[in-house]
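In: structural data only, the sequence is not supplied:
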């Protein structure tokens, strides 16, 4: 197994994209500490190589609580996956400062300071791989997503800067920019449209591969970036979107 005896911290690792990441890491022999507010479901909580800490990533103390738990439970950290985040749709006219600050606290500040909190453990291991989950909305935009797009563009920029600063410590840092990934939330969004069947057909047309993504697609990319297979890759934003952003739109 490519990640046998490696320890990973995954924020939001119990559901959605995070669940796909956790499952792929476990399949390759890694031990995983999941940090999120929601408790784990029974199948995941009973996994031998899974530990859990309940934290609110908007709390400034959360990164240090996670780092302490990683030290106590696993004795070190080899892989950090900054996955947790959220999104809301709101125009700038209607957005409040508190809403903006909350978005940045979870989507941007938490990855930055969790990385800071875990650096001593990663340096002690002689190196590590940090994988930040950005978004294709850090590269483009949808309507009413100013806060979300801003936060994800920040994640991409932070990724590149960190790769430069930490290369000397044998710590690599890359980001993944997922496109449309199937989840309960994305299914609910489609089903809320006036014509869900047509909406799904139009969505599929945006993807040259003929399908939307699965959490396991992101998880498999995380495994690659966490492993020695990607030892010469750092400072990159890898788009995993089934070709959606490569396809030029047509008016017909």
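Out: Perfect, I can see it now. Note that the coordinates shown come from a computational prediction; the quantities given were computed from them, not determined experimentally. Numbering: from 1, shown residues only.

In: CA atoms for contacts and neighbours, from now on please.
Out: Will do.

In: check the protein for its longest helix and report it.
Out: helix 146-166 (DSSP state H).

In: which other helices and strands does that one contact?
Out: helix 97-104, strand 128-133, strand 171-178 (3 or more C-alpha pairs under 8 Å, 6 or more residues apart in numbering; DSSP states H and E).

In: what's the closest of the ones you listed to residue 165?
Out: Closest to residue 165 of the helices and strands packed on helix 146-166, according to C-alpha to C-alpha: strand 171-178, at 9.1 Å.

In: which residues touch that closest one?
Out: Contacts made with strand 171-178 from outside it, assessed by C-alpha atoms under 8 Å, 6 or more residues apart in numbering, are listed as 122-123, 127-136, 138, 155-156, 159-160, 162-163, 166, 218, 221-222, 225, 233-241.

In: and for stretch 199-214?
Out: Residues contacting stretch 199-214 (C-alpha under 8 Å, 6+ apart): 17, 20, 179-183, 190, 193, 241-244, 247.

In: residues in contact with the nearest residue to residue 153 once chain neighbours are set aside?
Out: Nearest non-adjacent residue to residue 153, counting by C-alpha to C-alpha, 6 or more residues apart in numbering: residue 138, 4.1 Å away. Going by C-alpha under 8 Å, 6+ apart, residue 138 touches 149, 150, 151, 152, 153, 154, 156, 177.

In: which parts of the longest helix of the chain are buried?
Out: Within helix 146-166, the residues that count as buried by 16 or more other C-alpha atoms under 10 Å are 146-160, 162-163, 166.

In: before we go on, here's another structure to hold up against the first:
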């Protein structure tokens, strides 16, 4: 098992991409603290290697509280996955200050202060791995996603800076920039289209891999980045999108 003896904290780990990461971490032998606003479902709650920590990461006190609770329960932290995030669609002229502030608080501020709180524990254990979940929207943009794109581009930049600052502590930091990953939300979006079957086929055609991603695709990459096998990899943002952003669009 690649993560045997490792202790991980994963934000937003109860569903979607975060759930795929948590499930793969547990399969590889890690103990995992899942930090999210709501309670864990029964499958995770009853797992002996999973701890649920319920908190709102927009609260400035939440990052340090979550880290100390996880470290106190399991005995330390080796891996931090900053996955939790929010998104809204607004034209530039309609973005409200409170919406912007909440998005930045969850998507950008909380990851930094989770890292800050985890540092003493990682240093005490001789190092660690930080994995930030960015997005292909930190590299390109969909309409009405100005605030979201800004927050994810910030995550990518923060990843590089953390790798530079923390390398001397044997702490690596990398980001995963997922593309379209299947989830309940994305399935509902496809189902809402006038012709869901045609929409699904058009979506597949965007991807040279011939399919959209699954949460376990992200989980598999996160396992590698969290493990000692990626010991020389730091400061990188890895695009995981089935080739979507590598494919030039045609005008017909």
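Out: It's in. Quantities reported herein were computed from a predicted structural model and do not represent experimental measurements.

In: just to revisit the earlier point, show the buried residues in the contacts of strand 171-178 of structure 1.
Out: Buried, going by 16+ other C-alpha under 10 Å: 122-123, 127-136, 138, 155-156, 159-160, 162-163, 166, 218, 221-222, 225, 234-241, out of the contacts of strand 171-178 of structure 1.

In: quick one: stretch 151-161 of structure 2 aligns where in structure 1?
Out: Mapping stretch 151-161 of structure 2 onto structure 1 (TM-score structural alignment) gives residues 151-161.

In: quick one: the strand or helix carrying residue 201 of structure 1 to structure 2 mean distance?
Out: Using DSSP states H and E, residue 201 of structure 1 maps to helix 196-205. In the superposition against structure 2, helix 196-205 of structure 1 averages 1.0 Å from its aligned positions (mean C-alpha distance after the TM-score superposition for structure 1).

In: and that helix, how far out from the chain middle?
Out: 26 Å (C-alpha atoms, centre = their mean, to the nearest Å).

In: also stretch 221-228 of structure 1?
Out: Mean-position distance between stretch 221-228 of structure 1 and its chain equals 13 Å (C-alpha atoms, centre = their mean).

In: give me the contact list for it.
Out: 2-3, 21, 24-25, 28, 79, 81, 128-131, 174, 176, 230-231, 233.

In: just the buried residues of those residues.
Out: 2-3, 21, 24-25, 28, 79, 81, 128-131, 174, 176.

In: make CSV from these and add distance to residue 88 of structure 1 to it.
Out: Shown next, in CSV, are those (distance: C-alpha to C-alpha, whole Å):
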residue, distance to residue 88 of structure 1
2, 37
3, 35
21, 23
24, 28
25, 29
28, 34
79, 29
81, 22
128, 32
129, 29
130, 26
131, 23
174, 25
176, 20
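
In: ok, so of the residues you listed, who is nearest residue 198 of structure 1?
Out: Scanning those for proximity to residue 198 of structure 1, where the rule is C-alpha to C-alpha, the winner is residue 176, at 29.1 Å.

In: wait, what's in contact with residue 219 of structure 2?
Out: Counting by C-alpha under 8 Å, 6+ apart, residue 219 of structure 2 touches 17, 18, 20, 21, 22, 23, 24, 25.

In: tell me the one of these nearest residue 59 of structure 2?
Out: residue 18 (20.1 Å).

In: count the neighbours of that closest one for me.
Out: 24 (other C-alpha atoms under 10 Å).

In: need the strands for the stretch 1-150 of structure 2, in chain order.
Out: 7-11, 31-36, 50-54, 79-82, 128-133 (DSSP state E, counting those that start in this stretch).

In: tell me the mean distance between the last one and structure 1 once they are aligned.
Out: What that stands for is strand 128-133 of structure 2. Mean deviation for strand 128-133 of structure 2: 0.2 Å (mean C-alpha distance after the TM-score superposition for structure 1).
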